[in-house]
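*Asks:* Got a predicted model here, sequence first, then my questions.
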Amino acid sequence: MRAIAITLTLALATLLLSLDYHFPSGGSFAYYVTRWEEIGVPNLVSAILAGWRAYDSLGEASLLFTAVVGFYVLLGGKKK
């Protein structure tokens, strides 16, 4: 079980480190107002929600996963 937890943690860390975190010049408002069609969403509000909420949800899911695995490992895993 620990090998699976370590493998999943490393896979998640690799995914998060491979994301593009560059800061667009002009701020996020100017970026979304001028390029919202690039996201492939029909309107500006949905483009902002799709762009930012995806990162937020990924962060929440990884935090919950880390907490569950941490408690499992801390409590000794499955008893024999």
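*Replies:* Perfect, I can see it now.
*Asks:* all contacts plus neighbour counts: C-alpha atoms, from now on.
*Replies:* Fine.
*Asks:* Next up, identify which helix or strand the residue most central in space within the chain is on.
*Replies:* Taking C-alpha atoms, centre = their mean, the centroid of the chain lies closest to residue 58, which sits 2.8 Å from it. In the assignment (DSSP states H and E), residue 58 maps to helix 44-74.
*Asks:* Next up, a structure to set beside the first:
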Amino acid sequence: MKRLVGVLLSSALLLELLGLDYAKVSGGSYAYYLAHWHEVGIPNLVTAILADWRGYDSLGEATLLFAAATGFYLLLGGKWK
């Protein structure tokens, strides 16, 4: 059962990664930040990037790491104590 859950989690993660849009943004990220930083409602560009866009990025990275670690733990037959 644990291996099945691990395989399902790993498969779901793989499908999610394959479904992402990796198209390049025209003008690069700097141009995007300059054009949209007022939407955050913070008067400083650097603070807006750290508080808004990088916050979502860090949350996504932590979720991805947790899902990968849990999936591999279950695939290796780990036991909950």
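*Replies:* That came through fine. Note that the structure is predicted; figures quoted are calculated from it, not measured.
*Asks:* returning to that earlier point: so how far is residue 30 of the second structure from the aligned partner of the residue nearest to the centre of the first structure in the second structure?
*Replies:* Alignment note (TM-score structural alignment): residue 58 of the first structure maps to residue 60 of the second structure. Distance, residue 60 of the second structure to residue 30 of the second structure, using C-alpha to C-alpha, to the nearest Å: 21 Å.
*Asks:* try residue 69 of the second structure
*Replies:* 33 Å.
*Asks:* The two - which one has more neighbours?
*Replies:* Neighbour count, other C-alpha atoms under 10 Å: between residue 69 of the second structure and residue 30, residue 69 has more, with 14 against 8.
*Asks:* Identify the residue of the first structure aligned to that one.
*Replies:* By TM-score structural alignment, residue 69 of the second structure lines up with residue 67.
*Asks:* Can you tell me which helices and strands the helix holding residue 58 of the first structure packs against?
*Replies:* Applying 3 or more C-alpha pairs under 8 Å, 6 or more residues apart in numbering; DSSP states H and E, one finds that helix 44-74 of the first structure contacts helix 2-18, helix 27-35.
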